[in-house]
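Chemist: here is a sequence together with a model predicted from it:
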Amino acid sequence: MSIIIIGAGIMGTTFATLAKELAPNLDIMILERLDNAGAGNSWAFNNAGTGHEANCELNYTPVDGEVISVEKALKIHAQFNVAKQFWAYLVEQGAIKEPTTFINQTKHCTLVSESAIEELKLRFEEMSAHHFFEHMRYSEDFDEIKSWIPFTMEGRPHYEKMAATAIETGTDVNFGALTQQMAEHAVQNLGVNIEYGTHVKRAHRSPTGRWVISADRNGTAVEYRADVLFVGAGGGAFPLLKKSHLPFRNRYAGFPVGGRFLQAPISEEQARQYKAKTYGKAEVGAPPMSVPHLDLRAVDGKYYLLFGPFASFKPLLEKGRGFLDYLGSMRLHDIPGLLNVALRHSHLVRYLISETFKGEKSMFEELERFAPGMSKRFDWKPIEAGQRVQIIKDRDLQMGTEILVSKDKTYGTLLGASPGASVSPEVMLRCLEQMLPTVFTNEEARIKMKRIFPEDDLNTLINDPDRYREIRDAVNKQLGITRQ
């Protein structure tokens, strides 16, 4: 069976690696628009690099009055622990030589001001009662919080009322480095072929039932054929879906959202001093994507602080692609959905427009509110992050991700953005189960599955504390993550 994957980012590369690990006889080719794997949204500074497992993100635990919902947080935490199993397997196999090239232990903290202390306390009480978050700590003591996250507290007056939670075993993940190493392993050891510089223009079914992929490769028109097609091309998945003639294509449209960060290089000593990702609380009425956070980043042996995000509305499918690509992805039947989003989510539209025109002065003022004194302490500069295309489904805006698979299981794609790369192995595993179900009936594949994923059942991880701890501790040891 021949499979073509469009996009050599974290999703497409994970799909290819998993598929070949489980079924070595598959013929797999990846077509990538850029010149390297992981060079798009997966690249280190096109995302915040947080290993999302709901340790510190308030938007994963919405509060309604005195009731807090933790279901989403539990699912994301379980998914990330499935992801860590896959990455630990790659380290064990020597596909990744050193875990610190892509994953580094980084404290995950949440910091709120006086008005949100009760909410954070409620969140802590609910979450720390579950075995996923049993090591979460809570404090309202200024000095203790300062010991956790000194850069965010040093410029604040001692009398200011704050509250914080901390989990020591959080992570910073360089998804670009991870993707590159996976791609090298897939090519050198698994027999995957990657064609770089290949911009796919269209994919359609031939009369024989195979997929025909038309592309431009370094200025030359080329054509590929495959039995199965998976599109993991980020925002580029939308125009290909529209041209696929699949019956569900008309239900979906794309709503692009860009982002910027403030970035500052720091020394190794300063990195040891901070070593945290600190998430705050979004302003009232602001969307989840606006949650401010100050992050330590480890990239290629160097250290940086990242603050943001500062959202923007740019009608682009992907960073480096033009407006005409986005316009070309639109159809007349998409217009009512866009108008509906503009009306029903007018606050989001206004927010994105205001953020788009926010200058450096306003960005630094926001940094000062979050961490007083920080804007003058380091050499900050604004950087552009990646483009995320949110889903408009049945004329309404969706903030999550969705796997779409055709009825005949020959076409699959992933739409949406959050929590994205952090849960890519678990999401791609579910995609494989839908698209290639016969792979999982093979006894050798089932044995290999257990080696890669000792426990991939989310409900077991959520409901069986002993099994979760067993898996967590073994995987964390392999990845160099320890309780301190």
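Modeler: Okay, I see it. Numbers count the residues shown, from 1 in each chain.
Chemist: from now on I want contacts and neighbour counts done on CA atoms only, so please keep to that.
Modeler: Noted.
Chemist: other residues contacting the top helix by length along the chain?
Modeler: The single longest helix within the chain, with elements called by DSSP state H, is helix 71-92. With C-alpha atoms under 8 Å, 6 or more residues apart in numbering as the test, helix 71-92 has contacts from 51-54, 60-61, 96-99, 132, 419, 422-426, 451-456, 458, 461-462, 472, 475-476, 478-479.
Chemist: swap in stretch 214-221?
Modeler: Under the criterion C-alpha under 8 Å, 6+ apart, residues 196, 197, 198, 199, 200, 201, 202, 203, 222, 223, 224 lie in contact with stretch 214-221.
Chemist: now swap in stretch 424-436 and tell me
Modeler: By C-alpha under 8 Å, 6+ apart, stretch 424-436 touches 10-11, 14-15, 18-19, 79-80, 82-83, 86, 403, 405, 409-412, 440, 456.
Chemist: before we go on, here's another structure to hold up against the first:
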Amino acid sequence: MDDVILVGGGIMSATLGTLMQRLEPNWSIRVLERLPRLAAEASDGWNNAGTGHAGLCETNYTTERSDGSIDVDRAVAIARQFAITRRFWSTLPRSEFVRPVPHMTLVRGAADVEFLRARHRALSAHPLFEAMEYTEDVAMLHHWAPLVAEGRAGPWAATRDVTGTDVDFGAATRQLFDAMSLAGASVETGREVRGLTQDSDGSWRLDVHGGRPVERARFVFVGAGGWALKLLRRAGIPEARGYGLLPISGQFMRCDRPEVVDRHDAKVYGTPPIGAPPMSVPHLDTRIVDGQRSVLFGPYAGANPKFLKHGSLMDLPSSITRDNVGSLLSMARTNTPLIGLLLSELTATRGKKIAALREFLPCADSADWSVTSAGQRAQIVKNGALQFGTEVVASQDGTIASVLGASPGASTAVPIMVELMNRCFPERQWDSRLRELLTG
């Protein structure tokens, strides 16, 4: 019997496994990934935007209060969480998967310009955001992002923070697993967990397709992305009841032409369409994946019943149960603009995608850009509401746990896993050792 089994080969499992291995080096840890390759779903470098989320450029992390002031609490919290994750990554032998790329916000129209001006004023007063600059000067925009500035008419405004990063989460995940494997963990691909049963002693029996048919562990983490809820339900824990998921697919436009790529060094975020989820905020990104430099624009969010990119068309239908159907229907009634947006994106032509790109890049040549599919996201639906971000779900006895939801999950993986460990292992008193581990 293993001490720990991690189901899924993504960034969350890799982070939790590494933390546990460093805290309890004598524990036996086994990783079970159903695909032939680790980090092949949302953690894959091409399946996400690669933004090191720190609240620098995402307008949805700052909201306007009734008195016109800007609430920056969530942006500050995310910046602090990402700083913890970066410190953790810095302890790896190699951390080239994190590269400096300025983060920018670009808005158009008088109302949004006023909002961005107020947002900059509020954020730049905080030590974590003191490097943030603001401009309405086209010459400065040409200096910051020449491709974005060409052919642009006002009114517009932009901010830039040079402390921003591009992160290859796939490379980060694989490095973490490589280090775990060298330290004695068993990392196995091609092994799909299809069922979980708790024995009388509190341990778990896992039914596995591929290789040995049964594995046992004292603690199980279900890091299976959109399939996590399905496995938690099969485990029969009451804490999984009531949750529903809304799957959201995505595509990007990608450019690899050096003449374009070499002239853009930024992640430029705009504002989302009305009713759109935060993950569909349009952005024009410098990306460096497996050492290759590209520029991506998107995402074009759409409806797709799969909970994983390599999932099943039956994922959504089979997830609807007696305890969550009311919540899902209520969410659909109160989010009709979002549902309509997701459905409309399914029929969006290449011409429509290029038109959206040209709102960011007025002089874009359509011949330079191709469409690439991104990963699937499964947003939490709870109590009739669509929830963004991530949420830890754990059994009362602390023997099985998971993380549901999406962005900014990977960027804040370490604080999320620390929360999970504190909930599942309160008796371990790891606080002082974690502080030492995460502060160097």
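Modeler: Nice, I can see it. Since this is a predicted model, take the numbers as computed values, not measurements.
Chemist: surely residue 192 of the first structure touches residue 29?
Modeler: Yes - the criterion here is C-alpha atoms under 8 Å, and residue 192 of the first structure meets it with residue 29 at 5.9 Å.
Chemist: which neighbours do those two share?
Modeler: Residues touching both residue 192 of the first structure and residue 29 by C-alpha under 8 Å, 6+ apart: none at all.
Chemist: picking that back up, which residues of the second structure does the helix or strand just after the longest helix of the first structure align to?
Modeler: Past helix 71-92 of the first structure, further along toward the C-terminus, the next helix or strand under DSSP states H and E is strand 103-105. Per TM-score structural alignment, the counterpart of strand 103-105 of the first structure in the second structure is residues 98-100.
Chemist: with the first structure overlaid, how far apart is that stretch on average?
Modeler: Compared with the first structure after fitting, stretch 98-100 of the second structure has a mean deviation of 0.8 Å; criterion: mean C-alpha distance after the TM-score superposition for the first structure.
Chemist: list the buried ones in that stretch?
Modeler: Under the neighbour-count criterion of 16 or more other C-alpha atoms under 10 Å, stretch 98-100 of the second structure has 98, 99 buried.
Chemist: also stretch 140-157 of the second structure?
Modeler: 141, 144, 145, 146, 147, 148, 149, 150, 152, 156, 157.
Chemist: residue 300 of the second structure contacts residue 345, correct?
Modeler: Yes - between residue 300 of the second structure and residue 345 there is a contact at 6.7 Å, judged by C-alpha under 8 Å.
Chemist: what about these two, which has more around it?
Modeler: residue 300 (24 against 18; other C-alpha atoms under 10 Å).
Chemist: and that one? What does it align with in the first structure?
Modeler: Per TM-score structural alignment, residue 300 of the second structure is aligned with residue 310.
Chemist: its match in helix, strand or coil?
Modeler: At residue 310 of the first structure the chain is in strand, as set by DSSP: H, G, I helix; E, B strand; the rest coil.
Chemist: which residue, other than its chain neighbours, is closest to it?
Modeler: residue 260 (5.0 Å; C-alpha to C-alpha, 6 or more residues apart in numbering).
Chemist: again, but for residue 58 of the first structure
Modeler: In space, residue 58 of the first structure is closest to residue 281, 6.8 Å off (C-alpha to C-alpha, 6+ apart).
Chemist: and that neighbour, what is it in contact with?
Modeler: With C-alpha under 8 Å, 6+ apart, residue 281 of the first structure has these contacts: 58, 111, 112, 291, 292.
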